[in-house]
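> Below are the sequence and a predicted model; questions follow.
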Amino acid sequence: MPSLFIVMLGGRHARANIEVHDVVFAVGDDLPSTYSQLKNAWFGEPQGLHIDAWIQCDGLDFEGKSYQIQFSHAAPAEQQQKLYLINLGGYDPREFGELHRYVLVIASNPVAAKAKGKAYFATHWQKQHTDRVLEVDDCLAIDLVGGHFVHLQPGEFSPQRWENSYITL
């Protein structure tokens, strides 16, 4: 059964002085089966493209409920809950630069997703700010990935697998 992969890509861009990153979504049976999707999603230079971190996600426990992630060629009903990725930014007074954290939430719309992301953020990070959270770009609906619609169904699922590692594409 295919899984949702959330992947932190790193690489170079012609107009950037340092390595840049992006989070992309893919569907596959294992990480290597997503490589072509990841390469197609990258906006920068193809040479040096790599994975810095990845999550294999078959479901999510959220607000006391367990949801399986399933894929279909049919769009979900409009009233169904959706999966969102919230990009959270904050600072550590001992480090230079902005730090980022990512949280998955389940909500009926982007406004509710942002509120849930902020609530998570408020309890999990000191001296935080939400990086452009008022803009839709920072609240990413994970609803169509690799040509498949994402459906959330009540039920059990395999635990998330994730890894921070450098994998050259």
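Done, it's in.

> For the rest of this, base every contact and every neighbour count on C-alpha atoms.
Fine.

> So which residues of the chain form helices?
35-41, 110-124 (DSSP state H).

> Pipe those helices into JSON lines and attach distance to Gly48 and mean neighbour count per row.
Shown next, in JSON lines, are the helices of the chain (distance: least, CA to CA, whole Å; neighbours: other CA atoms under 10 Å):
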{"stretch": "helix 35-41", "distance to Gly48": "11", "mean neighbour count": "15"}
{"stretch": "helix 110-124", "distance to Gly48": "32", "mean neighbour count": "17"}
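
> now the strands: where do they sit in this structure?
3-11, 20-28, 50-57, 59-62, 65-72, 82-90, 99-107, 128-129, 139-141, 144-145, 148-154, 161-168 (DSSP state E).

> any chance of those in CSV, plus mean neighbour count and distance to Tyr120?
CSV is the format used below for those (neighbours: other CA atoms under 10 Å; distance: least, CA to CA, whole Å):
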stretch, mean neighbour count, distance to Tyr120
strand 3-11, 22, 19
strand 20-28, 19, 20
strand 50-57, 20, 19
strand 59-62, 19, 11
strand 65-72, 17, 16
strand 82-90, 22, 10
strand 99-107, 17, 8
strand 128-129, 18, 11
strand 139-141, 21, 14
strand 144-145, 16, 25
strand 148-154, 18, 21
strand 161-168, 12, 20
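
> before we go on, here's another structure to hold up against the first:
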Amino acid sequence: MVLLGANPPTRFIEQHDVFFGIGDTIVDLVPDMRDFWPEPGDKLHIDSYRKVTKVKSYSINIVPRDAAVNRDVKLYFLNLGGYKAGDFEEYHYKQLVVANDMSEAIRTGKETVFWQHHTSSHIDEKYGIDLDDIYQVEDMLPAKLKAKYALQIEPVIENLSEDKLEIGYLKLSKLEKK
């Protein structure tokens, strides 16, 4: 999971989007990240990333699509949005949730500290909807990867360490030189 940033042509402030890919290293993801968001060109950079291997009490593994065991649970990406009174900003909280369906994923998202500490949800004229975005992570993968791989989600039996968050500005052009 990669938080990409850029100041694309015709924009005044930095924009962000989330990218999901499959690779052994962050460098392996660079071509797909460029294909995903080509407009910024050399201005595209990484603000943070995480190799997703565990979400709460589930392990997340990549397997060949034809070897995947169908499970009832899916991995969801939620982008919660909220405001603080008197602050000229929309805040976002990005979250991964394992759930049986989208309704369960939304309920889980509403239990976050982020959600409970904001004065009102960001509803963007979608009255009654209280999160900006929700997707199954598999649906967010590049088509060539979706065709080849699947996510295998299993209950954690052993103690798995938490995923490490890599935070900080990293230009894609520097990664390409490695």
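Nice, thanks for sending it over. A quick note: this is a predicted structure, and the numbers were derived from the prediction, not measured.

> Work out the TM-score between the chains.
In this superposition the chains share a TM-score of 0.79, using TM-score structural alignment, normalised by the length of the first structure; 159 aligned residues with a CA RMSD of 2.6 Å.

> picking that back up, switch the helices of the first structure over to CSV; also include distance to Ile167 of the first structure.
Compiled in CSV, those are given as follows (distance: least, CA to CA, whole Å):
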stretch, distance to Ile167 of the first structure
helix 35-41, 11
helix 110-124, 29
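
> Next, find the distance separating the residue lying farthest from the centre of the first structure from Arg101 of the first structure.
With distances taken from the mean C-alpha point of the first structure and given as CA atoms, centre = their mean, the most distant residue is Arg94, at 26.8 Å. Using CA to CA, to the nearest Å, Arg94 of the first structure is found at 17 Å from Arg101 of the first structure.

> Same question for Ser72 of the first structure.
Applying CA to CA, the value for Ser72 of the first structure to Arg101 of the first structure is 29 Å.

> got it, and Ala122 of the first structure?
12 Å.

> hang on, Tyr35 of the first structure packs against Leu169?
Yes. Between Tyr35 of the first structure and Leu169 there is a contact at 7.0 Å, judged by CA atoms under 8 Å.

> Counterpart of Asp163 of the second structure over in the first structure?
Taking TM-score structural alignment, Asp163 of the second structure has Gln160 as its aligned residue in the first structure.

> Please name the residues that touch that match.
By CA atoms under 8 Å, 6 or more residues apart in numbering, the residues touching Gln160 of the first structure are Ile55, Gln56, Cys57, Asp58, Gly59.

> Show me the one of the helices of the first structure that comes nearest Gly10 of the first structure.
Closest approach to Gly10 of the first structure among the helices of the first structure is made by helix 35-41 (10.9 Å; CA to CA).

> in the superposition, what's the average offset of that closest one relative to the second structure?
Taken over the aligned residues, the distance from helix 35-41 of the first structure to the second structure averages 1.6 Å (mean CA distance after the TM-score superposition for the first structure).

> circling back to that earlier point, any chance of TSV for the strands of the first structure, columns distance to Lys39 of the first structure?
Formatted as TSV, the strands of the first structure follow (distance: least, CA to CA, whole Å):
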stretch	distance to Lys39 of the first structure
strand 3-11	9
strand 20-28	10
strand 50-57	9
strand 59-62	25
strand 65-72	21
strand 82-90	20
strand 99-107	22
strand 128-129	31
strand 139-141	20
strand 144-145	14
strand 148-154	18
strand 161-168	11
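
> among those strands, which is nearest Gly44 of the first structure?
Gly44 of the first structure lies closest to strand 3-11 among these, at 6.8 Å (CA to CA).

> could you check the angle strand 20-28 makes with the closest one?
150 degrees (axes from the mean of the first three to the mean of the last three CA atoms, to 10 degrees).

> between strand 3-11 of the first structure and strand 148-154, how big is the angle?
Note on geometry: by the same axes, to 10 degrees, strand 3-11 of the first structure and strand 148-154 are set 130 degrees apart in direction.
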